[in-house]
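S.K.: Structure, please.
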Amino acid sequence: MSSNHDPRPIIWFDIDNCLYSKDAGVDELMKEKIEKYFEKIGIPSDESRMLRHRYYTEYGLAIRGLVRHHKVDPLDYDAQCDAALPLENVLKPDPERQQLLRDIDRSKFRVWALTNAYVNHATRVLRLLGLADYFEAVVSCDYTATAGSFSCKPEPAYYNEALAAANATPAQCYFVDDSALNIKGAHVLGWAKCVLFDEHGDQRPKLGVIDGQGTPTTSTSIWSDLRSGVEVKVVSRFTDLREVWKEVFVQDSK
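M.R.: From the prediction side, this is the model:
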């Protein structure tokens, strides 16, 4: 750890389907763009669905499989898929999320974003949501890495890259994400305060047994690890972060 280490804990927010509701329909729009892109490079629709699932499972992102196996230019993919999404039609500022981020005690906590998207998409989403000014920095996937060699959540390398960028330790980290796999990935590395944002209840079963030390507790705290200070909680409303992370917010915030 370098001499300019900031002792404040750092709160990592996932972006897509976390800083906005999944009901916005961005996932469905993205699936359509990806399927069209598969068709563009000559992959039939029936095969594209199988490959999209396979690449997501094996590599965390479809683009990584496309680069490795189909020699796709990742920036062309970004232009045709992420950048082509009509986000202006579906994403609007959410006053409750804005207020929640505004109420974080910045004298005690740092606030960063951690996303599997390319930086252009990440900054575009934050701008449309009116949240860009609330984040000190964004850690995003480097689509320009040679042969799709960049890492992403839930790979340990990506979490370690994030820690290095923020000059932080796992014990300093708070983390909220809508993916059970991503939460598990951070938890096993010792990230201290992980929250699964499970808006529709489909992710909670995927947590499974996080590790041999995890034990069920309450309805909101699924696992409280026997390692001191390491825990995983589940919320269905984004504003419930105020309840599970009470220490994060200024005392008179609502």
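S.K.: only C-alpha atoms for contact and neighbour calcs from this point on.
M.R.: Fine.
S.K.: Which stretches in the stretch 1-150 of the chain count as helices?
M.R.: All helices of the stretch 1-150 of the chain, identified by DSSP state H, counting those that start in this stretch, fall at 26-40, 45-59, 62-70, 74-80, 95-102, 119-128.
S.K.: Buried residues, the last one. List them.
M.R.: Buried positions in helix 119-128, judged by neighbour count with 16 or more other Cα atoms under 10 Å: 119, 121, 122, 123, 125, 126.
S.K.: The closest residue to the last one other than its chain neighbours and residue 110, how far apart?
M.R.: What it means is residue 126. Counting by Cα to Cα, 6 or more residues apart in numbering, residue 132 is the residue found nearest to residue 126 once chain neighbours are left out, at 4.8 Å. Distance, residue 132 to residue 110, by Cα to Cα, to the nearest Å: 14 Å.
S.K.: one more to put side by side:
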Amino acid sequence: MKDRIENYFKASGIPHSEVESLVQHYYITYGLAIRGLVERHPEVDIRDYDEKVDGALPLEIILKEDPALRSMIQSMNIGKKWLFTNAGESHAKRVVSILGLDGLFHGVTFCNYLAPQFVCKPDRRSFEKAMEEAGVTDPSLCYFVDDSSANVEMATQVGWNAVHLLEDPAEDSSSGKFRIHSIKDLPQVMPELWETSMK
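M.R.: As a prediction, the model looks like this:
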């Protein structure tokens, strides 16, 4: 993904010597490098971004069907299961399909890169957008898992129950209510999401 984003910046006319540092700076500042490109370089036409970056990833080689993950999500006893991603809609749907998770989610909040001033995590407005799209008004009813500490910290600030997913066992964090090293560890830290008494 990083290589494709950097190549896209270069093809957009950004001086090659500045690309690597700009991509990193925009990612940290805006949550997505493409968000920084839109904000700081409005002259760049990004209509082919989804095709050349997200859509060009060989996800079928990188990912595989995960029956255990499907079973875990399927057994959750909660009102709504909602995807909240900084990716575009087509990328999100590809990932869900390849992992074998079709039909498990009530909806998805995604980034429409072509929308003027689109918002993305960790911008507070993106969390508000996710709640609105999911039809939730009480933030304390939102449970959130993410691998970005900035996203987890904002989720906590808006009143969500946030869990930081640390895929590197050596990584440490104080973000979120809980920290896990695999998404499949979620039932261990939030067993209430599987309790039969929940609606």
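S.K.: if we can go back for a sec, so how many other residues sit close to the equivalent of the residue nearest to residue 126 of structure 1 over in structure 2?
M.R.: Matched across to structure 2, residue 132 of structure 1 falls on residue 102, judged by TM-score structural alignment. Applying other Cα atoms under 10 Å, we find 13 residues neighbouring residue 102 of structure 2.
S.K.: my guess is residue 102 of structure 2 contacts residue 96, does it?
M.R.: Yes: in terms of Cα atoms under 8 Å, residue 102 of structure 2 counts as a neighbour of residue 96; the distance is 6.0 Å.
S.K.: give me every residue that touches the counterpart of residue 61 of structure 1 in structure 2.
M.R.: Structural correspondence for residue 61 of structure 1 with respect to structure 2 (TM-score structural alignment): residue 32. Residue 32 of structure 2 sits next to 26, 86, 120 when contact means Cα atoms under 8 Å, 6 or more residues apart in numbering.
S.K.: Please tell me how far residue 32 of structure 2 sits from residue 95 of structure 2.
M.R.: 18 Å.
S.K.: same thing with residue 180 of structure 2?
M.R.: 21 Å.
S.K.: tell me the contacts of the residue nearest the centre of structure 2?
M.R.: In structure 2, the centroid-proximal residue (Cα atoms, centre = their mean) is residue 85; its distance is 3.1 Å. With contacts defined as Cα under 8 Å, 6+ apart, residue 85 of structure 2 is in contact with 92, 108, 109, 110, 111, 121.
S.K.: 10 Å instead?
M.R.: Shown in contact with residue 85 of structure 2 (Cα atoms under 10 Å, 6 or more residues apart in numbering): 91, 92, 108, 109, 110, 111, 120, 121, 126, 130, 146.
S.K.: again, but for residue 55 of structure 1
M.R.: Counted by Cα under 10 Å, 6+ apart, residue 55 of structure 1 has contacts 61, 62, 63, 64, 65, 66, 68, 69.
S.K.: Please repeat the previous calculation with a cut-off of 6 Å.
M.R.: Counting by Cα atoms under 6 Å, 6 or more residues apart in numbering, residue 55 of structure 1 touches 62, 65.
S.K.: To what extent is residue 4 of structure 2 buried, counted in neighbours?
M.R.: The burial count for residue 4 of structure 2: 15, using other Cα under 10 Å.
S.K.: Now check structure 1 for the residue matching it.
M.R.: Per TM-score structural alignment, residue 4 of structure 2 is aligned with residue 33.
S.K.: Tell me the spatial nearest neighbour of that match, not counting adjacent residues.
M.R.: Closest residue to residue 33 of structure 1 apart from its sequence neighbours, by Cα to Cα, 6+ apart: residue 81 at 5.1 Å.
S.K.: Could you report the separation of that neighbour from residue 10 of structure 1?
M.R.: With Cα to Cα as the criterion, residue 81 of structure 1 and residue 10 of structure 1 are 31 Å apart.
S.K.: cool, and residue 60 of structure 1?
M.R.: Applying Cα to Cα to residue 60 of structure 1 and residue 10 of structure 1 gives a distance of 24 Å.
S.K.: Between those two, tell me which one has more neighbours.
M.R.: Taking other Cα under 10 Å, residue 60 of structure 1 and residue 10 do not tie; residue 10 has more neighbours (24 against 20).
S.K.: how about the strands in structure 1?
M.R.: 10-13, 110-118, 137-141, 173-177, 193-197, 223-224, 231-235 (DSSP state E).
S.K.: Just put these in TSV and tack on distance to residue 101 of structure 1.
M.R.: What follows is these, written out as TSV (distance: least, Cα to Cα, whole Å):
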stretch	distance to residue 101 of structure 1
strand 10-13	10
strand 110-118	9
strand 137-141	14
strand 173-177	13
strand 193-197	16
strand 223-224	25
strand 231-235	17
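S.K.: how much space between residue 88 of structure 2 and residue 120 of structure 2?
M.R.: Taking Cα to Cα, one finds residue 88 of structure 2 at 11 Å from residue 120 of structure 2.
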